[in-house]
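Chemist: coordinates only, sequence not included:
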């Protein structure tokens, strides 16, 4: 089948469209943190209730992203990307015009579903567009870096937007940008090829994995409240195990499985996905603690906190564009991931020093520099490439869905872990910030060690191959 050649300019536009999607997906995770107080005041709900605005988004994304990756492989990358992006635009518009809390929660969940469809499709589009290994790594590096920039930017501008224009505009800003991405996708992304042997979408497995992700996310989120309803928690855990066993058995015998478990045997896939899980477990709890720290300890307003953080988001963009490509060229993907994870650890240590010394502001600025500007901009692209580069092109949608699920579930796990540490600190009269940050130090160290383990294992394998070659 003849495939038209894509010009360099068209490739750049396609990459820009994909990056717009991942940027606003990542931005939407963090931008609400500074806007939540405004929502709390508007709807007159407690902080615990208003937090569901964030939680439902994460649950919906984690639950549907694997199905989104599968549909991108089966139905078509372009169709699923445009469908997901349009759903995200409409849900953002609806959320901005919310007149009730229930309506806002529903729109927030639909946003999660929209990005769960769009992001795996965007990654599959990049893989299909950039065929040379070097340009593909460079494209995925830019794509992953935009996620890191989105996280950092959302944390910075959330307070500014909510303070100057109102919390509704954290949703309205999505509409013109993602709407433009949809128009460009219609114009420049090539139409999906018709496969000679179409596969079934396997909707039942999609529903099962979505149910599993939802239950897992709920169990993690509710981990700190087991004592209040132990019977319900135990029943849900048993149901989760039974459903998981049935899902695995079904996938192993199904003619068109949703999850190909053989992917996890490919080089780097397991390490990249564990890295995504640990990165989510570090960053989202850090955002949560930083938001509280700036406003409750240092006394910043939401707009002041936004102004403080904004330059670091600009710096993350500079690093992604000018520094990251050189790191990949000089260090390779794995060493770059180790460097980025080390910055994440250093940032947490600076956060601890800020809280336990008298030089609060200088150390907290060091923490933001290491995590917002350096850590996320370097680590996220590295683990994304690692999780996908060895996967066959026909399964890149699924592989990116798995990677997104790991990162999202990691965020839920990390938030629950920090929540547990805070509860224990309250009961035992420990320091709340010290307990939460100590847990993040452990997670960050594990992230570095698992990447080092992969690097040394690859060195051993390479040395063994050279030893087998006859002189």
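Modeler: Nice, thanks for sending it over. It should be emphasised that the depicted structure is a prediction, and the values quoted were computed from it without experimental measurement.

Chemist: all contacts plus neighbour counts: C-alpha atoms, from now on.
Modeler: OK.

Chemist: hang on, residue 81 packs against residue 117?
Modeler: Yes: counting by Cα atoms under 8 Å, residue 81 touches residue 117, with 6.4 Å between them.

Chemist: Got another one to weigh against that:
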């Protein structure tokens, strides 16, 4: 059981949750523009440099599900506070790093802290905001934070690296993290959790964490080894065996880490599948468009961040001011389908962008049409959490974040590999470098459009409009009795 904060404290609680999510998302993008400076200063090898990103991604994606369930067991507030403390301490280590090994270790630890905090954010949010309208508004604010974080990270990373040095992209987390922990202690509701005996499945935890970490590692290394290499196929098969063992364990364990009942909900399973496809496609926008601007159009890091800022503004504006109202009137499923249709249109436009593109005529329309993401993300979150009960909210939150990270890892690896292969083929045929790169990116955008069409089909066939919870089945509806 838990004690909810007064109604007037809920906006501050939402601000604390959003700030924690902002740090997590911003930290994933802020490092990308600083990597050349880090490589020069710490003498990273080209292959080792990628592990600044990969170490964070493997820890973050691999531990989300476990962290979400542990939040249900020991208390989500406890998990949130511990995760932010770990992340802030790891940021200090990263900012003070003087060798590649120390920086990679700190980034892994940052991923651990991010997983601990992020896995329970949605679980806390849906029990703080129980009415459909207020929950939709709260989710819209969280989605706005996510949309803004990626672009802010790219711009801020360039500014901090140019004005100060790369150490500050990590050190900036210290005051933010400390303030987040201090406020969270007072404004987030206290909760007791179910107790470790209610689901302390150590074997299941080892299987799923090892399977996810190995799977993400396999994906991020596949581009270097080749998708059909023995390295990729062998580790991929082992990852699938571990995950299959986890599913079998959950079906037979007395206290499973992830009760399979949660997947019986069409909205939980369907929203997670749709998100996997959508995030995989959307990463092509965030990563590949940035590469196109720098490698083909010659933009620098700061110019790239500023050029993509209209996308963040439109996505954030739609998610914050429009999505909740539309979901209240038409339902989350209808809003999701409309947003996915806009994203399909945006990616199809990107397939036609030339090597000598003009920003205003060729790219700005895409930046505006990508506003569909501001409809998709809040609607998916609403649907994905709608089928989870109070006792499983942390688990559902961790599962939702896990599919997001897996979708991102798969999207980056698959689409980057396809783009690189197509570029090499065009170069071999004698195409100029700019045209060959553009051809490779166009293929990636076309595949992205296909992924979004698949997400549209899943959403149309599987998802259903969530029913309004009745008080008898939703004790969280009473502020004084809300369970977190």
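Modeler: Received, thanks. Please read all numbers here as calculations on a predicted model, not as lab measurements.

Chemist: coming back round to it: identify the contacts common to residue 81 and residue 117 of the first structure.
Modeler: Any residue near both residue 81 of the first structure and residue 117 by Cα atoms under 8 Å, 6 or more residues apart in numbering counts here, and that gives residue 72.

Chemist: List the buried residues for the helix or strand where residue 384 of the second structure lies?
Modeler: For residue 384 of the second structure, the enclosing helix or strand under DSSP states H and E is helix 373-386. Along helix 373-386 of the second structure, these residues count as buried under the neighbour rule (16 or more other Cα atoms under 10 Å): 373-386.

Chemist: Show me what residue 297 of the first structure aligns to in the second structure.
Modeler: Under the alignment (TM-score structural alignment), residue 297 of the first structure pairs with residue 296 of the second structure.

Chemist: show me the contacts for the nearest residue to that match once chain neighbours are set aside.
Modeler: Residue nearest to residue 296 of the second structure in three dimensions, not counting chain neighbours: residue 434, with 5.4 Å by Cα to Cα, 6 or more residues apart in numbering. By Cα under 8 Å, 6+ apart, the residues touching residue 434 of the second structure are 295-296, 355.

Chemist: Just confirm the match of residue 297 of the first structure contacts residue 438, I think it does.
Modeler: Yes: the pair residue 296 of the second structure and residue 438 qualifies as a contact (Cα under 8 Å) at a distance of 7.2 Å.

Chemist: And these two? Which one has more around it.
Modeler: Looking at residue 296 of the second structure and residue 438 with other Cα atoms under 10 Å, you find the greater number of neighbours at residue 438, namely 26 against 19.

Chemist: Skipping adjacent residues, who's closest to the more buried one in space?
Modeler: Leaving out its chain neighbours, residue 438 of the second structure is closest to residue 355 (Cα to Cα, 6+ apart), at 5.7 Å.

Chemist: Against residue 436 of the second structure, how distant is the one you found?
Modeler: For residue 355 of the second structure, the distance to residue 436 of the second structure under the criterion Cα to Cα, to the nearest Å works out to 9 Å.

Chemist: So between the two, which is more surrounded?
Modeler: More crowded of residue 355 of the second structure and residue 436, by other Cα under 10 Å: residue 436, with 24 against 18.

Chemist: Tell me the secondary structure at that one.
Modeler: Classification of residue 436 of the second structure into helix, strand or coil gives helix, according to DSSP: H, G, I helix; E, B strand; the rest coil.

Chemist: Return the residues in contact with the residue nearest the centre of the first structure.
Modeler: With distances taken as Cα atoms, centre = their mean, the first structure has residue 407 as the residue nearest its mean C-alpha position (4.7 Å). Neighbour list for residue 407 of the first structure: 273, 276-281 [criterion: Cα under 8 Å, 6+ apart].

Chemist: quick one: the helix holding residue 384 of the second structure aligns where in the first structure?
Modeler: Counterpart in the first structure of helix 373-386 of the second structure, with TM-score structural alignment as the criterion, is residues 376-389.

Chemist: From the contact count, pick out the helices and strands touching the helix holding residue 384 of the second structure.
Modeler: Other helices and strands packing on helix 373-386 of the second structure, by 3 or more Cα pairs under 8 Å, 6 or more residues apart in numbering; DSSP states H and E, are helix 132-163, helix 266-283, helix 309-321, helix 323-330, helix 332-350, helix 393-428.

Chemist: any idea which of these is most buried?
Modeler: Here the criterion is mean neighbour count by mean count of other Cα atoms under 10 Å, and of those the winner is helix 266-283, at a mean of 25.

Chemist: So which elements touch the helix or strand just after that one?
Modeler: Stepping forward along the backbone from helix 266-283 of the second structure, the first helix or strand reached (DSSP H and E) is helix 289-295. In this structure, helix 289-295 of the second structure makes packing contacts with helix 301-307, helix 433-461, judged by 3+ Cα pairs under 8 Å, 6+ apart.
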